[in-house]
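S.K.: Kindly generate the corresponding structure for this input.
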Amino acid sequence: MAANLQAQTNAQVSADSIAYQLQRKKINSMLDMRKVRFGQYSQSLNEHTGIFGFQTKGDIRRSNDILMDIVKTDDNIYKELKILLEYRAFQQRQIQSHSKEAEAINQNYVNLISKLRQQNAALKTSVQKVHTMQYIYILIIVFMFASILFLISRKSKVKV
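M.R.: Sure thing, here's the model as predicted:
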C-alpha cells in the first residue's frame, strides 16, 4: 500500500513538474516575444517619415499599437506568472502533505515495532514461566515416584 501511494505521488509530482516546466517555457517565450516587440517599438520611435524628418500620425499610431501589444503581452505574462506561482504553491503543499503522510506512516511503523517488542518480551516471560513450571512438575513427579518406590521398598522390608 505504501509503495502504491509512493508510485501515485511520484506520478503526480512528475506530471506537475512537467506542467510547471511547460508553464515556464510558455512564459519565457512570451518574454522573448515582448523583447522583440519592444525592439520594434524602439525602432518605430526612431522612424520619422514626415516632411523635414518629423514623425507623422501614422508613425505615432504604429508606435502606440506596438506599445499596446507590449502592454497586452505584459498582462498575459502576469497571468501566466500567477499560474506558475500557483503551480509552485501547489507543489509545495503537495510535498508537505506527502512529508506528513510519510512521517505518519513511519510513526505507525515505530509504534507497531514497539508493540511487537513488548509482545515478544511478554511471550518470552510467559515461555520462561512455562519452562519453570514444567521443571517443577517434573521434580514433583520424580519426587512422587521416588516416594512411591521408597514406600513400596519399605513395605516389602517390613513384610520380610
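S.K.: C-alpha only now, for contacts and for neighbours.
M.R.: Fine.
S.K.: what's around A19, how many residues?
M.R.: Using other Cα atoms under 10 Å, A19 has 14 neighbouring residues.
S.K.: go on, the one 4 residues further on?
M.R.: Other residues near Q23 come to 18 when the count uses other Cα under 10 Å.
S.K.: quick check, distance from stretch 141-159 to the centre of its chain.
M.R.: 77 Å (Cα atoms, centre = their mean, to the nearest Å).
S.K.: With stretch 125-134 instead?
M.R.: 47 Å.
S.K.: before we go on, could you also do this sequence so I can check it against the first one:
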Amino acid sequence: MYRRTSACFAYLIPTSCSLLLILLAFAPSFARQQTTDTVGYESQRRKVNELLAQRSERFGQFDESLRRRTGIFGLKTKKDMQASIDILKQIVLMDNDIFYETKTLLDYKEFEKSQIAEQASEYDGRINGYIKTISKLQQQQEQLASQISALEKTNQLYEGLVILLGLTLLGGGAYVFIKRQKLTKT
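M.R.: A predicted model of the protein is given here:
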C-alpha cells in the first residue's frame, strides 16, 4: 500500500525537480552573455577615456605653445602661431574622434539595453511556460494521489471481503470437520 504511494510521488518529484534544474540552467548563460557585453562596453569606454586623456595632453601642448615666444624682444613668430594652430587643429580632430566614439559607446549601451529587455521577455515567457507545466504536473499529482487513496479504500474493502470469505470457509471447513468427527465416532 505505502509502496504505491511513494512510487507515484517518486515519479512526480524528479519531474518537478528537472524543471527547476532547467530554469537554473539558463542563469549561467544569461550571466555569461551579460559579462561578454560588459567587457565590450568597458573596452569601448576605455577607448573614449584614452581619447579624452590624449585630448587633455594636446590641450596642454596648445597652452604651452601659446606661451612660447621665440621672436625678437619676446614676441611670437609666425612659426609659433602656426604651431599653435596645428595643435588646435589636432584638438578639433581629436574632438571629432571623441564624439564618434562616444556615440558608438551610447549606441552600444542602447543595444545592450534592448538586448537585455529582449532576453528578459524571452525568459519571462519561458518561466511562464515552466510555471504552467509545473502547475499542470501538480494537478496531475493531486489527481493521482486521490486515485491512489480511492484504490487503497477499494483494496481495503477487498481485503476485508477476502478475510471474511476466508474466515467463512475456515469456519465451514471446521464445522464439516467437526461433524465428520462426530459421525465417525458414533
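S.K.: Can you point out the helix or strand that includes the residue nearest the centre of structure 2?
M.R.: Centroid check for structure 2 by Cα atoms, centre = their mean gives A27 as the closest residue, at 2.8 Å. Per DSSP states H and E, A27 of structure 2 falls inside helix 2-67.
S.K.: Same check on H48 of structure 1?
M.R.: Counting by DSSP H and E, H48 of structure 1 is found in no helix or strand.
S.K.: now for it: what does it line up with in structure 2?
M.R.: Applying TM-score structural alignment, one finds that H48 of structure 1 aligns to R69 in structure 2.
S.K.: That match: neighbouring residues, count only.
M.R.: 15.
S.K.: Nearest residue to it in space, please, no chain neighbours.
M.R.: Leaving aside its sequence neighbours, R69 of structure 2 sits nearest to K76 (Cα to Cα, 6 or more residues apart in numbering; 4.5 Å).
S.K.: Under a three-state scheme, what state does that neighbour occupy?
M.R.: coil (DSSP: H, G, I helix; E, B strand; the rest coil).
S.K.: any idea what K26 of structure 1 aligns with in structure 2?
M.R.: In structure 2, K26 of structure 1 lands on K47 (TM-score structural alignment).
S.K.: What distance do you get for that match to V162 of structure 2?
M.R.: For K47 of structure 2, the distance to V162 of structure 2 (Cα to Cα, to the nearest Å) stands at 87 Å.
S.K.: Compare those two (neighbour count), which wins?
M.R.: K47 (16 against 12).
S.K.: Roughly how far does that one sit from T104 of structure 2?
M.R.: Counting by Cα to Cα, the gap from K47 of structure 2 to T104 of structure 2 is 11 Å.
S.K.: L151 of structure 2 too?
M.R.: Distance, L151 of structure 2 to T104 of structure 2, using Cα to Cα: 69 Å.
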